[in-house]
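>>> Task: produce atomic coordinates for the following.
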Amino acid sequence: MEWIADVSVGNWLRERLSEDWSIHHFVPHDFEACARVFHAPSVRSAADAADAVGEATTWAAAAAAFGTTLHAQASWQHLVKTPTEGSWHTRVAPDGRKFSAPSEGNLDDATLNQLATHLLAHTTTPDDGFAAVWEGWGGLVGDARTGPSQNSLTYSEDAVHQQMLQQSIYSPLDKLFQRRTWHPGILSDEISKGPRLELPDRDHVLFSAAPSMFTQSEWRNSAPWDDEPLSLLWPADHAWVVVTEIDYDSTIVAGSNELIRAICTDSSLEALPLREGASLHWDADDINR
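Model prediction:
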């Protein structure tokens, strides 16, 4: 997996996006069909301790527990009957089980591995493609920024002395000169300072990546971006595209009718076909509202 400075290979994506806030703000038009692959929520029993780690579950299980309906445009907060002023991050079902919301912007590796098996069957270039990561993950790329004064603060039990120390860390010269220093990130300085694949509201770092590698659990060993989630994946023949938008609790796949059918009928994936122009805005769930 190598960094790509020539981000023009991703221009076709930008040309097929919309300015509206449908899925096509992030997912290209002009594919035969789309699938919504739901990220897994988690659940704990009523008897579990508050800090217990939940077990992975499904949106369908949550819908059954709360008496709501799972459908392609379901929103998590409505699925688990979140009150207007309530938090949807953790909700208690009538049977006492605690359901925690799925992650946003992060498709777990096991699901990606399974999804990739279908992707490979529907491209002529399984060993040639591209992957992109959103540049905004904390610490991913280096940047130049102003820092605090080099003066240090030491605690003193004397109140007057302590006040003097607190004031002393702010040097008047800081505001005059505002010296910027470079702070390295996970990716190299060359990559950090290089071009971005600029898409609406999201800029990405682009890499060459064989789609076939994502069927393997060890694919991250070749990923320069450490543990950050994958944002975009597509093959060189543009047969499909996988989009994990940072504010979505699902991953969207756009491709052929055959690919989408294979994904949505795989019992190991929780996925539903998503219509052209659909919205995943939090209030787009007309059925469970």
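>>> From here on, just use CA atoms for contacts and neighbour counts.
Will do.
>>> Next, work out how far apart the residue most central in space within the chain and Leu112 are.
Using CA atoms, centre = their mean, the residue of the chain that lies closest to the mean C-alpha position is Gly105, 1.6 Å off. Distance, Gly105 to Leu112, using CA to CA, to the nearest Å: 13 Å.
>>> now Arg14
24 Å.
>>> More neighbours: which of these two?
Leu112 (19 against 16; other CA atoms under 10 Å).
>>> ok but the more buried one is inside a helix, no?
Yes: secondary structure of Leu112 (DSSP: H, G, I helix; E, B strand; the rest coil): part of a helix.
>>> And this one, please, so the two structures can be compared:
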Amino acid sequence: MGWITDITPGAWLAERVDTVWHDMHSVVPRGYEAYARVFHPIIRDRPTDSTGWHEYDPARPVDIESETTTWNGTTRAFGLIMHPLVQSHLLFDPPQSSFGGIIDADGWRYSQPDTGNLDAVVLSRLATHLETHTTTPDATFAAIWEGWGGLVSSAGFATFSVFIGDTDLAASTAQHTPAEAPGAESPADVPEAESPADVPEAESATRDALYGAQPLPGTGLLPQEVAAGPRLELPGRAYLLFETGVTTFNDPTFLSRSPWSHDRWPQSPSIIWPADHAWVVVTEIDFDSTIVAGSRALIDEIVSDPALEALEVPEGADLGWKADTLNRPGS
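This is a model prediction of the structure:
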């Protein structure tokens, strides 16, 4: 796995994505035989010594059990319809519980699926299919969005510990990305963070006086040479490029050790593709699922694999907030 300065292997992506948002093809290349939507896992939990969160007493500490569940099971638990364009925000916005998340009849509390990050175990399973559907499995490219907190500089990332007496009870890591604008429905609606070069000198001086000087490239995970290096520019996004073999992703522990991930915050690539362009995997930073574009045979394998929760979506599918017409209130 190595960083590359030559961004031309990604130039073809710019030719096959739309510059104006109206469906998934602002981030997913057009022109493939078929497309699959791989749903990011949902985590649910409940206290172990009661009937769940319905009878939880905050004054009495209890153990919490948690498990991974599916979108299909979650929609069924709350009387919604599972279908290829289902949107998680219709389940989780607004939260229905004072404890956060949503709680089903059996007392399980459900947390929102990750956006912009494909679970390492799911990616490892997906990679076993990808490697057999390319003629260039050893030449695979991974594009990493430059805006992840703590990646190119120390901005947007902090680690803290909680102490009581001499005991270190917990350690937590926080990673922040640019906030989505109210009512935004697509990447095009989300304002990108300004780079220092984009900020007038007087405004920059005022900002530095209020918030402190902006951390320099190279103060984050990536060394200065990489952090200040060339970017693959796509509509509304810029990425750093790495090259590896697709089988690298077969190991579910790899993301925790990847050059772009904090060890306690494994981050999947935003885009993965082989040199022959036989398929492409897109985990858009604002999506609660990952899109795989490829041959009919590859997509059939993915959607039929019981270890993956995936459904086929048509070319031109809309994954915006208003796309789930079957579960939208009043529909």
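>>> ok, now which ones touch the aligned partner of the residue nearest to the centre of the first structure in the second structure?
Mapped onto the second structure by TM-score structural alignment, Gly105 of the first structure lines up with Gly116. Neighbouring residues of Gly116 of the second structure by CA atoms under 8 Å, 6 or more residues apart in numbering: Ser270, Thr283, Glu284, Ile285, Asp286, Phe287, Asp288, Ser289.
>>> Leu118 of the second structure now?
Leu118 of the second structure sits next to His40, Gln267, Ser268, Thr283, Ser289, Thr290 when contact means CA under 8 Å, 6+ apart.
>>> Going by neighbour count, which residues of stretch 253-273 of the second structure are buried?
Under the neighbour-count criterion of 16 or more other CA atoms under 10 Å, stretch 253-273 of the second structure has 254-256, 258-262, 266-273 buried.
>>> which residues in the stretch 1-150 of the second structure form strands?
2-3, 34-39, 42-47, 64-69, 102-103, 109-110, 140-145 (DSSP state E, counting those that start in this stretch).
>>> Could you tell me where the fifth one falls in the first structure?
What that stands for is strand 102-103 of the second structure. So strand 102-103 of the second structure is aligned with residues 91-92, judged by TM-score structural alignment.
>>> What is the mean deviation of that stretch from its aligned residues in the second structure?
With mean CA distance after the TM-score superposition for the first structure, stretch 91-92 of the first structure departs from the second structure by a mean of 1.7 Å once superposed.
>>> Run through who's touching that stretch.
By CA under 8 Å, 6+ apart, stretch 91-92 of the first structure touches Val80, Thr82, Lys98, Phe99, Ser100.
>>> Can you classify Ala174 of the second structure as helix, strand or coil?
Classified using three-state DSSP, Ala174 of the second structure is strand.
>>> List the contacts of it.
By CA under 8 Å, 6+ apart, the neighbours of Ala174 of the second structure are Phe157, Ala158, Thr159.
>>> do the same with Ala144 of the first structure
Shown in contact with Ala144 of the first structure (CA under 8 Å, 6+ apart): Arg180, Thr181, Trp182, His183.
>>> Doesn't the third one belong to a strand?
Translated: Trp182 of the first structure. Yes: under three-state DSSP, Trp182 of the first structure falls within a strand.
>>> I'd guessed it sits against Asp189; true?
No: Trp182 of the first structure lies out of contact with Asp189 (CA atoms under 8 Å); the separation is 9.3 Å.
>>> Tell me which residue of the second structure matches up with Ile260 of the first structure.
So Ile260 of the first structure corresponds to Ile299, using TM-score structural alignment.
>>> what's the distance between its match and Thr115 of the second structure?
Distance from Ile299 of the second structure to Thr115 of the second structure, by CA to CA: 22 Å.
>>> Looking at Trp182 and Asp189 of the first structure, which has the bigger crowd around it?
Each of Trp182 of the first structure and Asp189 has its neighbours counted (other CA under 10 Å); Asp189 has more, 15 against 12.
>>> For the second structure, just list every one of the helices.
For the second structure, helices defined by DSSP state H occupy the ranges 11-16, 71-77, 89-92, 120-130, 201-211, 224-227, 254-257, 296-304.
>>> a markdown table for the ones you listed, including distance to Gly52 of the second structure?
Output for the helices of the second structure, formatted as a markdown table (distance: least, CA to CA, whole Å):
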| stretch | distance to Gly52 of the second structure |
| --- | --- |
| helix 11-16 | 47 |
| helix 71-77 | 15 |
| helix 89-92 | 18 |
| helix 120-130 | 27 |
| helix 201-211 | 43 |
| helix 224-227 | 46 |
| helix 254-257 | 32 |
| helix 296-304 | 33 |
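>>> Tyr32 of the second structure is nearest to which of those?
When the helices of the second structure are compared by CA to CA, helix 296-304 sits nearest Tyr32 of the second structure, at 8.6 Å.
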